[in-house]
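**Student:** Dropping a prediction and its sequence here:
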Amino acid sequence: MSRWPSNSRGRLAQAAMGMFAERGFDQTTVADIAARAGLTERTFFRHFSDKREVLFHGGSHLEEVMTAAVAAAPPDATPLAAVAAGVAAVGPAFEGGRTGSRLRQSIIETHPDLQEREAAKLCHLGLALAESLRARGVAEPVASLVADVGIAVFRAAFAQWLASEDDDIRTLIDQYFDELVKVAQSGL
């Protein structure tokens, strides 16, 4: 028998999300979360640095997936095509998770500090994408501009995905990049 309960991180995250939805973010303590999960506060802090991290711990995974896909793009891919591949690569991370993503987003939208943290996470993703482009030999300012455009497409597609029932996020990301290319080609 293991010393620690299995899937402690998942239990803590599930308990936290439920309590944030029921009580609100500010009214929920780490002690409350740990108790609901049947774990200790110490166990909570082994998995999360604070209760905000429950909402944002997936950012590093998104960054790894995006930057790996940019790096793996064909050598002749344009900077925009490489970023589009990076952003679209996160699609599987959201499969089957619309309900949880909606809950997470509703919690973030009710708390200014969480909104700021979400903006910082997206900014960090943009910086990582720009660095990936620079590693491919893309110079500034193109690397930063294209990375920021990629994050804007991700944000718009994510918002639409949360509001819809039918579309998968990867399809939306691809559609939004296609629309962006059409706008750029039209000379607007």
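**Tutor:** Good, I have the coordinates.
**Student:** only C-alpha atoms for contact and neighbour calcs from this point on.
**Tutor:** Fine.
**Student:** Show me what the helix or strand where Ala130 lies packs onto, helices and strands only.
**Tutor:** According to DSSP states H and E, Ala130 maps onto helix 112-135. Under the contact definition 3 or more C-alpha pairs under 8 Å, 6 or more residues apart in numbering; DSSP states H and E, helix 112-135 sits against helix 59-72, helix 79-88, helix 98-109, helix 142-163.
**Student:** let's see it at 10 Å
**Tutor:** If you count contacts as 3 or more C-alpha pairs under 10 Å, 6 or more residues apart in numbering; DSSP states H and E, helix 112-135 packs onto helix 53-56, helix 59-72, helix 79-88, helix 98-109, helix 142-163.
**Student:** would you list those in a markdown table and tack on mean neighbour count and distance to Trp4?
**Tutor:** Listed next are these as a markdown table, based on neighbours: other C-alpha atoms under 10 Å; distance: least, C-alpha to C-alpha, whole Å:
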| stretch | mean neighbour count | distance to Trp4 |
| --- | --- | --- |
| helix 53-56 | 18 | 19 |
| helix 59-72 | 18 | 24 |
| helix 79-88 | 25 | 36 |
| helix 98-109 | 16 | 26 |
| helix 142-163 | 19 | 35 |
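**Student:** next, the one to line up against it:
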Amino acid sequence: MSRWEPGARERLQAAALDLFAEQGFAATTVPEIAARAGLTTRTFFRHFADKREVLFADDTEMPAMVTKLMAEAPDTAEPMELIVQGLRTMAETRFEGRRAALRHRRDLVRSDEGLRERDLRKRAALAEAVREGFLARGLDATRAALLAETCVTLVTVSIAEWLDRDDGRRLSGIVDEVLDRLRAELA
């Protein structure tokens, strides 16, 4: 087995996604994933805590990205301005060009209760990072919590609409559209 070849993580992810598509998430085992990738089970566990993490590993970077974006934003930036700019940045850097893979991931998450639970935990971690960022910027706890939950709802709804469409629109444009709808509802 070619354990030390570069790209082991990507090969494991590709093998896992192929197997999940072929036989379902629940029926796929870690040894099968490793074998399909031409790697060992030990190598799998160097990259992922479990097979669910194959689908969510990239999400662990999101709270750190939020923290960095908020820390680097000008002190004069308004909270909603931070949210919109942050969502646009994430849309362009983390999601664009990955629509088919993200649709597949969404279908897998919808098919398994444990994956849905993990997805909710990842969303909660993102909301907590946003909340902490606003607290660090001096907002009161209630406002920080409301803005954090609004941010996560905006991104969740925007991504769902983007994945459901095939009209070529960019996610950042859909973020703006969803935000406009929210503003209209609150007016």
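**Tutor:** Sure, I can see it. Because the structure is a prediction, the values reported are computed rather than measured.
**Student:** distance from the helix holding Ala130 of the first structure to the second structure after superposition?
**Tutor:** By mean C-alpha distance after the TM-score superposition for the first structure, the fitted helix 112-135 of the first structure averages 0.6 Å away from its aligned residues in the second structure.
**Student:** Could you find the counterpart of Ala14 of the second structure in the first structure?
**Tutor:** By TM-score structural alignment, Ala14 of the second structure lines up with Gln14 in the first structure.
**Student:** wait, what's in contact with the residue positioned nearest the centre of the second structure?
**Tutor:** Geometric centre of the second structure, nearest residue: Asp59, 4.3 Å, by C-alpha atoms, centre = their mean. Counting by C-alpha atoms under 10 Å, 6 or more residues apart in numbering, Asp59 of the second structure makes contact with 53, 94, 119, 122-123, 125-126.
**Student:** now the first structure: which of those match?
**Tutor:** Retained in the first structure (both residues aligned by TM-score structural alignment, their matches' C-alpha atoms under 10 Å) from the contacts of Asp59 of the second structure: 53, 119, 122-123, 125-126.
**Student:** Kindly reformat these as TSV and extend each row with distance to Arg88 of the second structure.
**Tutor:** TSV is the format used below for those (distance: C-alpha to C-alpha, whole Å):
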residue	distance to Arg88 of the second structure
Glu53	25
Asp119	21
Lys122	19
Arg123	17
Ala125	19
Leu126	15
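**Student:** still on that earlier bit, how far away is the residue nearest to the centre of the second structure from Arg99 of the second structure?
**Tutor:** 15 Å (C-alpha to C-alpha, to the nearest Å).
**Student:** Repeat that for Glu22 of the second structure.
**Tutor:** Counting by C-alpha to C-alpha, the gap from Glu22 of the second structure to Arg99 of the second structure is 20 Å.
**Student:** ok so, going back, neighbours of the match of Ala14 of the second structure, how many?
**Tutor:** Residues near Gln14 of the first structure, counting by other C-alpha atoms under 10 Å, number 17.
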